[in-house]
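S.K.: Have a look at this fold, sequence not included:
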């Protein structure tokens, strides 16, 4: 898949080559030991989807007015979702567009690019597709601020029971990044959150679900 900018969900289109090539592994448990997770809190086994606050204020989906208030009303650029359709309809699912309303939908279903991040807008709703930790961009997770200064070790400390297995991934227009797939903690969820690192620091993230 490639980034033009997440994402279905939420999602970046990325090149999926070399996903199995492991380049850096930090294990919380010695190799060969199976960990009993029965009495371990689930929020240390996953990155809880609903506990992520973009810019410390917003979840994954919010209103356009909230987007304007937090990220700014003037976007860097935008294109119609219909010019680059996401898999499975993207964050909001496949649209049921009446033929006589197509032009109206094209004007109100957009990819918004702001501060190197990508969002998907459908009328008054906006979803995070690909979030880049550039400039002052950050997320708040359970009281912790994660930004471009966050290292792999910093991130690992928040998830002491999750093996931090980083793999190389060739990402469109980005080159080779290190990626970690971490569960969302949501029941019956086949997706996961992809966390990307560059030069040992947090670089971008998005939610991924199978097409």
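M.R.: Perfect, thanks for sending it. Model, not experiment: these values are computed from the prediction. Numbers count the residues shown, from 1 in each chain.

S.K.: C-alpha only now, for contacts and for neighbours.
M.R.: Fine.

S.K.: would you say residue 190 is within a helix?
M.R.: No. According to DSSP: H, G, I helix; E, B strand; the rest coil, the state of residue 190 is coil, so it is not within a helix.

S.K.: Residue 210 is in contact with that one, correct?
M.R.: Yes. Taking contact to mean C-alpha atoms under 8 Å, the distance of 7.1 Å between residue 190 and residue 210 places them in contact.

S.K.: count of neighbours near residue 184?
M.R.: Residues within reach of residue 184, counting by other C-alpha atoms under 10 Å, total 21.

S.K.: what's the answer for the one 3 residues further on, then?
M.R.: Taking other C-alpha under 10 Å as the criterion, the count of residues near residue 187 is 6.

S.K.: Distance of it relative to residue 137?
M.R.: Using C-alpha to C-alpha, to the nearest Å, one gets 29 Å for the distance from residue 187 to residue 137.

S.K.: Next: residue 179.
M.R.: For residue 179, the distance to residue 137 under the criterion C-alpha to C-alpha works out to 19 Å.

S.K.: who's more crowded, those two?
M.R.: The residue with more neighbours, out of residue 179 and residue 137, is residue 179; 27 against 18, by other C-alpha under 10 Å.

S.K.: Settle this for me: that one is touching residue 198, isn't it.
M.R.: No. Counting by C-alpha under 8 Å, residue 179 stays clear of residue 198, with 9.0 Å between them.

S.K.: list the residues that contact both of those two?
M.R.: Contact with both residue 179 and residue 198 is made by no residue, according to C-alpha atoms under 8 Å, 6 or more residues apart in numbering.

S.K.: got the contact list for residue 194?
M.R.: Contacts of residue 194 were listed using C-alpha under 8 Å, 6+ apart, and they are 179, 180, 181, 182, 205, 206, 207, 208.

S.K.: Put this next to the first one:
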């Protein structure tokens, strides 16, 4: 009888030990499920972020990109509109000048400023600037004799290729066109928008010659 009682006690203790073991192992299983779910959520979150970035890039798919004046520095120093006193400091003395009244352009940068009688063009290394009183604006800028622009800190000069520009304006380069231009010969051309809302009637032309950037021109219809 004594032996039977000891046997029952041993069986009871063994059962309790097994139950405790099962209880201990249960949280481990829950932890594993939790870790697995966290990893899965993390992967899904990364995939969502990637998709959102990708969709944002493709949002204006097919449209020419935007180039804002405020993001451009000519020769790394001047905005598109600057003071006359800074012209010679940065570009040197003008090669030639011409009164606008002699050409009577249908539109120009400072047409709403003053009477325009003494407004003139300033020419330097093929580039064309417009001048009214003490203000100067860039009409067309040629990448000659070391001329360059900084666009959002990226340097664009006469050695920049179409592939270089493609990295900045992929849609516009995708829509590139060719033309025979007086004084230029056969060139390639991309167009950039001046604002996101397409309020401006004009656009910005960037010309390429022999696969290299040649000039940038602000174009407006008459």
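M.R.: Cool, the structure landed. Everything numeric in this text was worked out from a predicted model, so none of it was measured.

S.K.: which residues in structure 1 form strands?
M.R.: Taking DSSP state E as the criterion, structure 1 carries its strands at 22-26, 52-54, 61-63, 77-80, 109-114, 117-122, 125-132, 139-141, 144-146, 164-171, 175-182, 192-198, 201-208.

S.K.: Turn those strands into a markdown table, columns for distance to residue 96 of structure 1.
M.R.: As requested, the strands of structure 1 are exported to a markdown table (distance: least, C-alpha to C-alpha, whole Å):
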| stretch | distance to residue 96 of structure 1 |
| --- | --- |
| strand 22-26 | 41 |
| strand 52-54 | 29 |
| strand 61-63 | 20 |
| strand 77-80 | 16 |
| strand 109-114 | 12 |
| strand 117-122 | 12 |
| strand 125-132 | 16 |
| strand 139-141 | 33 |
| strand 144-146 | 37 |
| strand 164-171 | 31 |
| strand 175-182 | 32 |
| strand 192-198 | 27 |
| strand 201-208 | 23 |
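
S.K.: closest to residue 69 of structure 1 out of those strands?
M.R.: Minimum separation from residue 69 of structure 1 across these (C-alpha to C-alpha) falls at strand 61-63, 9.9 Å.

S.K.: roughly how far is that closest one from the heart of the chain?
M.R.: Taking C-alpha atoms, centre = their mean, to the nearest Å, one finds strand 61-63 of structure 1 lying 15 Å from the centre of the chain it belongs to.

S.K.: now stretch 126-135 of structure 1
M.R.: The gap between where stretch 126-135 of structure 1 is centred and where its chain is centred comes out at 7 Å by C-alpha atoms, centre = their mean.

S.K.: Could I get the buried residue list for it?
M.R.: Applying a neighbour-count criterion of 16 or more other C-alpha atoms under 10 Å, the buried positions in stretch 126-135 of structure 1 are 126, 127, 128, 129, 130, 131, 132, 133, 134.

S.K.: counterpart of that stretch in structure 2, which residues?
M.R.: Alignment of stretch 126-135 of structure 1 against structure 2: residues 136-145, by TM-score structural alignment.

S.K.: residue closest to the middle of structure 2?
M.R.: The centre of structure 2 sits closest to residue 168, judged by C-alpha atoms, centre = their mean, with a distance of 5.4 Å.

S.K.: Tell me which residue of structure 1 matches up with that residue.
M.R.: Taking TM-score structural alignment as the criterion, the aligned counterpart of residue 168 of structure 2 in structure 1 is residue 158.

S.K.: which residues touch that match?
M.R.: Listed by C-alpha under 8 Å, 6+ apart, the contact partners of residue 158 of structure 1 are residue 44.

S.K.: contact partners of the match of stretch 126-135 of structure 1?
M.R.: Taking contacts as C-alpha under 8 Å, 6+ apart, the residues outside stretch 136-145 of structure 2 that touch it are 80-84, 87, 109, 125-131, 157-158, 213-218.

S.K.: Can you say which of the residues you listed are buried?
M.R.: For the contacts of stretch 136-145 of structure 2, a neighbour count by 16+ other C-alpha under 10 Å gives the buried set as 81-82, 87, 109, 125, 127-131, 157-158, 213-218.

S.K.: Residue 53 of structure 1 reaches residue 143, doesn't it?
M.R.: No. Applying C-alpha under 8 Å, one finds residue 53 of structure 1 not in contact with residue 143, separated by 9.8 Å.

S.K.: Which one's more surrounded, those two?
M.R.: It is residue 53, of residue 53 of structure 1 and residue 143, that has more neighbours when counted by other C-alpha under 10 Å, with 18 against 11.

S.K.: That concludes my questions; thank you for your assistance.
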